[in-house]
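In: How does the following fold in three dimensions:
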Amino acid sequence: MTSKPTIYSLAEELGVHPATVSRAFSRPELVSAELRTKVLALAEQRGFRVNVAARQLVTGRSGLLGLLVPDIENMYFTTLFHSMSRLGAAMGLSVVVTDWRFMETQQAEIFDRVLGVVDALVVAAPRDDVMTYMARRRKEVPLVFINRLIPGASCVVVDNREALWQLGDEMLAQGHHAIAAVAGPTDSWAAAQRINDVESWARARNVELTVLGHCEPSIHGGIAMAGAVEQSGATAVFCFDDLMASGLIKGLQTRGIRTPEDISVVGCDDASVALVTSPSLTTVRAPYDELAEQVMGAVTGLLKSPEATRQVSIDGVPILRESLGPAPHAGPRTSTKKAGTTR
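Out: Below you'll find the model as predicted:
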């Protein structure tokens, strides 16, 4: 019977010290990329699996990075999770995700539960009522917030202001003057930022903006807003995110209202739904890979030094697609194509 592979048998086969093999799994930044590749390849070949509990007892680290999200079905968070997992694998970290959508009133309890089993924790879009509580606990474990600025904490946010302004200017260039915005959840920091950005654009351009909502950031939430959008008389609409925008387009279609011929619709995030929505969705792209890189960089910095906090802002990118077109009875105008790219 073949004996079970161990750190010691791998080390002997590679001609290195067992501690070197251990570091390849627990502290990959301390070994060369070439050596770690060899260790991982041999471990896979021999069927070696790390005992997470034993490693945590010896090193104090589990090799797990927690990611708390409000809704994993939202493609924004799914795409972010995939990018973080890819980068985490190269760092020797496995990303484990917790969706608190059905346990919103228990966010603090879930947060406490996860703290004890991960090396670091990334929290995406925390609610107002638990954000302060989480921020106070950041000394207990490396903690990074996404799409929420918290003084003294490591945060990575996407700044959509310039991109939303450019898409607003594109609406004007296409002859739109009756413009609405569907706001996101009342307790969402990102929702407040986005509606403020759209309102500041409207003031700067002397545009009368109708703000509707607040609306749940989901396809069903967007569908439910179709009646209000129709009654507003708007010919172009900003939506909090792509799920909401996709649902709004569907809701308008059921009312016999076409996009973009009757009402143009703009989303935000450039989640995968933006491409499969018909018509394809004009939106603001969140640079997911760069966002994940900055998040993982913040995690690495905190693992090395708990005081190494950083706050990073990444610019969103305007993406022009089919859902934004000329206003009804307005011929095509000169496009402000500097606003972004088209896919």
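In: from here on, contacts and neighbour counts on C-alpha atoms
Out: OK.
In: how about the closest residue in space to Leu65 that isn't next to it in sequence, secondary structure?
Out: Closest residue in space to Leu65, ignoring its immediate chain neighbours: Val95 at 4.7 Å, by C-alpha to C-alpha, 6 or more residues apart in numbering. Secondary structure assignment for Val95 (DSSP: H, G, I helix; E, B strand; the rest coil): strand.
In: One more sequence to fold, the one below, so I can look at both together:
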Amino acid sequence: MPTRDRDRAQRAEPAGDSPDPGRTPTIHDVAARCGVAASTVSRAFSRPERVNPATRQRILSIAAQMGYHPNPIARALPSGRTRTLGLLVPDITNPFFLDLIRGAERAAATAGYTLVLADTEETSQQETTVVDRLTGAVDGFVLASSRLSDARLREVYAKTRLVVVNRRVRPVPGVLIDSATGTRQAAEHLASLGHRRIAYLAGPRASWSDARRWRTLQAVARQRDLSVVRIGPLAPTVEAGVAAADAVVLNDVTAVVTFNDLLAIGVLRRLRARGVDVPGQVSVVGCDDIFGADFCHPPLTTLTAPIESAGRSAVDLLLSLFDGDEPGAPPRQDVVLPTRLTIRDSTAVAPTTGPDRSAQDRAGPVSAAH
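Out: Predicted coordinates for the structure are as follows:
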């Protein structure tokens, strides 16, 4: 601290009038009251080791009396940091992403960062628009279940710090929920119950984790001599599950594995409306174990995923990139989080026949892609 500022602060009485009632005090108001330069007030908050301890204590005390709080954006200008992070999710109404957001928000707050949240509406176009708008305005991004192409993700990573969730694109660091292992557990669980013909209700076409689960199901089918049929791609919603349940009946399967719990819940609703017993005639397995999965009728067998932990891990991984790494630096180790199969009442021993085909005349339009 310059000697003249220290001397002025030590001998000066509070100077100047208080800000007008209702007006937020500024750094200049605090400086005038303390008898120091505005730059000294700034250092007292941002770089306290460069200010005389007595002077700093006086500045902080008077600032508190005046109700002054530093502007985080203004403090970030010299360093180029905004202390904000961008979190992009495909669908903010999906309970899966609500848990992920909660975990990310807690990790960001603990580290002193603010989270900027954007819903990209399951489209790569909207995701691209949001990334372009926020690049430079945030210190880095977490892209959850990104719908961008591999090439586009590498372009973003070359310009800014980036972590992806449920995606593997070298050299972009990521957090992976290992649903492939859980999918294998689900398929082997159904096989152990005697199911030989299984439907998979696929998620969005651009979903990386969806393709991984389908490959896993096919591999288990070859090993266990099962028949699997793919229905979709489908929007990961309850409504899409309701519509897809008709295709399940037409394919005469005894078990269904779905991309997520919302699709599974839709299937349960439609099969119940059609008079198809679950699990007596068709077993249903979901994925994610979202809030409410155990409240279904019947309670849903599903893959339990550490969703909130994925949000925390993604922010922690992103913040670790600030420790000297430049955008586009060599990849760090991906974080892989395990899943496990939670068995409830929606799965049971396979029936000797498929769903009640006599109920088909009550069914609505069938929409299926294989």
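In: re earlier: the residue nearest to Leu65 of structure 1: what's it in contact with?
Out: Leu64, Leu65, Gly66, Leu67, Phe81, Met84, Ser85, Gly88 (C-alpha atoms under 8 Å, 6 or more residues apart in numbering).
In: And the second one, what's its match in structure 2?
Out: It stands for Leu65 of structure 1. Per TM-score structural alignment, the equivalent position to Leu65 of structure 1 in structure 2 is Leu85.
In: That match reaches Ala111, doesn't it?
Out: No - judged on C-alpha atoms under 8 Å, Leu85 of structure 2 makes no contact with Ala111 at a distance of 11.1 Å.
In: The two - which one has more neighbours?
Out: Neighbours were counted for Leu85 of structure 2 and for Ala111 using other C-alpha atoms under 10 Å; Leu85 has more, 26 against 13.
In: So the more buried one, which state does it fall into?
Out: strand.
In: what's it in contact with, if anything?
Out: Ala108, Tyr113, Thr114, Leu115, Val116, Val138, Asp139, Gly140, Phe141, Val142.
In: Please determine how far the match of Leu65 of structure 1 is located from Ala107 of structure 2.
Out: Distance of Leu85 of structure 2 to Ala107 of structure 2, given as C-alpha to C-alpha, to the nearest Å: 11 Å.
In: Next: Ala199 of structure 2.
Out: Counting by C-alpha to C-alpha - Ala199 of structure 2 and Ala107 of structure 2 are separated by 38 Å.
In: Likewise for Ile59 of structure 2?
Out: Ile59 of structure 2 is 31 Å from Ala107 of structure 2, by C-alpha to C-alpha.
In: How about Asp7 of structure 2?
Out: From Asp7 of structure 2 to Ala107 of structure 2 the distance is 42 Å (C-alpha to C-alpha).
In: Quick check on those two: which one has the bigger neighbour count.
Out: Neighbours were counted for Asp7 of structure 2 and for Ala107 using other C-alpha under 10 Å; Ala107 has more, 22 against 13.
In: which residue numbers in structure 1 go with the host helix or strand of the more buried one?
Out: Applying DSSP states H and E as the criterion places Ala107 of structure 2 in helix 95-110. Using TM-score structural alignment, the residues of structure 1 aligned to helix 95-110 of structure 2 are 75-90.
In: with structure 2 superposed, average distance for the matching stretch?
Out: Compared with structure 2 after fitting, stretch 75-90 of structure 1 deviates on average by 0.7 Å (mean C-alpha distance after the TM-score superposition for structure 1).
In: re the thing from before, pipe the contacts of Val95 of structure 1 into TSV and attach distance to Asp289 of structure 1 per row.
Out: Formatted as TSV, the contacts of Val95 of structure 1 follow (distance: C-alpha to C-alpha, whole Å):
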residue	distance to Asp289 of structure 1
Leu64	20
Leu65	17
Gly66	18
Leu67	16
Phe81	10
Met84	8
Ser85	11
Gly88	12
